[in-house]
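*Asks:* coordinates only, sequence not included:
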């Protein structure tokens, strides 16, 4: 009986995981306006042109975060990103500002840490693997992040580069795109998609 119960739980788990894996990515940015996002007050950082979301530092280099207008539990977020001018330091926040997947040059490490998790208070606990061979610095790249409970899995241009088990993760929260403060830079995003896993 115990073996039967275990087998049923195993099958249920596999089916549930399969459903999560097959969750459909839905367009989260319409390429025309900020629908679905919380446009910052007195926005001077974020503009939209021909389906592309552009971020540019203001003269005071105050930085900005563009948050989704809804919260997510488990999810997949995928976006195309393009490095622009200056020292590009950006990333995607996961449920809160303390949990981030980096794209671009780390201010603390002074090198590209694309795909690596940055956790406030811990820095970069792990580094994404093989990024130097995968990243196309002067072209559009695609990053995909899956957040299931406290497990983050990251793909860059279709190749898995890191899995990280975080701690002190909120159950839900918004997803944010970062324009780092104290930087003179530009960066761009397009084809932003999100799939809710629960």
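*Replies:* Great, that's in hand. Predicted, not measured: the structure shown is a model, and the values here were computed from it.

*Asks:* use CA for all of it now, contacts and neighbours both
*Replies:* Noted.

*Asks:* what about the helices in the chain?
*Replies:* 2-21, 131-134 (DSSP state H).

*Asks:* and the ones you listed as JSON lines, adding distance to residue 182?
*Replies:* Shown next, in JSON lines, are the helices of the chain (distance: least, C-alpha to C-alpha, whole Å):
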{"stretch": "helix 2-21", "distance to residue 182": "38"}
{"stretch": "helix 131-134", "distance to residue 182": "25"}
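
*Asks:* can I get those helices in CSV including mean neighbour count and distance to residue 56?
*Replies:* Converted to CSV, the helices of the chain look like this (neighbours: other C-alpha atoms under 10 Å; distance: least, C-alpha to C-alpha, whole Å):
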stretch, mean neighbour count, distance to residue 56
helix 2-21, 12, 35
helix 131-134, 14, 25
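
*Asks:* got another one to weigh against that:
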């Protein structure tokens, strides 16, 4: 009986450790650090980023680091919605090193993988998949990072998959980006992660 109870308890602990965890609590920026002078704030349970007077790059960076994970975010672009979801990243000031799952206006490679301050575009989605982006409405992006393989989905459809040793060898933080140039506004909600 004790052995059975122990097995059940261990199973519960193991399941809990792989459960989906909220990175954004819907109330404030707890668990995150703002990098740059652009605006990040919470309004009616939504996380909002928008250009500030400097019109530069800005980031909201997780306090924790992650290796293998499945990240799910919902986003809605307003104005010029050029943004991104970084992973395995590190940052100094507003200079970020790592990889980005692109979040951009229609026909600008949302779901593609870009390496900042490195090799640039590594893979873009097929042209016909661009139409999956719902402009002015909520979209769901999923990024799965396991071993050397990263896969992205947009609104339930796989956008790209990439096998890359450099990405697999890295570890780092999650970061949401606001692009430079001004006039950018993006809303986020349900930022959740499951460690693998």
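*Replies:* Thanks, I have the structure now. Note that the structure is predicted; figures quoted are calculated from it, not measured.

*Asks:* re earlier: out of the helices of the first structure, which gets nearest to residue 119 of the first structure?
*Replies:* helix 131-134 (19.1 Å; C-alpha to C-alpha).

*Asks:* give me the mean distance between that closest one and the second structure.
*Replies:* Once superposed with the second structure, the aligned residues differ from helix 131-134 of the first structure by a mean of 2.5 Å; criterion: mean C-alpha distance after the TM-score superposition for the first structure.

*Asks:* test my guess that residue 88 of the first structure contacts residue 111.
*Replies:* No. The pair residue 88 of the first structure and residue 111 fails to qualify as a contact (C-alpha atoms under 8 Å) at a distance of 10.5 Å.

*Asks:* can you show me the strands along the first structure?
*Replies:* 26-27, 37-38, 46-49, 52-56, 64-68, 75-86, 89-94, 99-104, 117-119, 141-148, 151-156, 159-165, 175-179, 185-196 (DSSP state E).

*Asks:* before we move on, the earlier item: comparing residue 88 and residue 111 of the first structure, which residue is more hemmed in?
*Replies:* residue 88 (22 against 11; other C-alpha atoms under 10 Å).

*Asks:* what's that one aligned with over in the second structure?
*Replies:* Matched by TM-score structural alignment, residue 88 of the first structure corresponds to residue 81 in the second structure.

*Asks:* okay, how far is it across stretch 151-167 of the second structure, tip to tip?
*Replies:* One end of stretch 151-167 of the second structure to the other measures 12 Å (C-alpha to C-alpha, to the nearest Å).

*Asks:* list the contacts for the residue nearest the centre of the second structure?
*Replies:* When C-alpha atoms, centre = their mean is applied to the second structure, the residue found nearest the centroid is residue 85 (3.2 Å). Taking C-alpha atoms under 8 Å, 6 or more residues apart in numbering, we find residue 85 of the second structure in contact with 100, 101, 102, 103, 174, 175, 176, 177.

*Asks:* same list (the residues you listed) but as TSV, adding neighbour count.
*Replies:* Putting the contacts of residue 85 of the second structure into TSV (neighbours: other C-alpha atoms under 10 Å) gives the following:
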residue	neighbour count
100	26
101	28
102	23
103	27
174	27
175	28
176	20
177	24
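
*Asks:* and the residues you listed, which two are furthest apart?
*Replies:* Farthest pair in the contacts of residue 85 of the second structure, by C-alpha to C-alpha: 103 and 174, 14.3 Å.

*Asks:* coming back round to it: who are the contact partners of the match of residue 88 of the first structure?
*Replies:* Counting by C-alpha under 8 Å, 6+ apart, residue 81 of the second structure makes contact with 103, 104, 105, 184, 185, 186.

*Asks:* could you do residue 51 of the second structure as well?
*Replies:* Contacts for residue 51 of the second structure (C-alpha under 8 Å, 6+ apart) come out as 38, 39, 178, 180, 182, 183, 184, 185.

*Asks:* got a winner among those for most neighbours?
*Replies:* Highest neighbour count within the contacts of residue 51 of the second structure, by other C-alpha under 10 Å: residue 178, with 29 neighbours.

*Asks:* got the buried residues for stretch 120-132 of the first structure?
*Replies:* Neighbour counts over stretch 120-132 of the first structure (16 or more other C-alpha atoms under 10 Å) mark 124, 127, 128, 129, 131 as buried.

*Asks:* no further questions, thank you.
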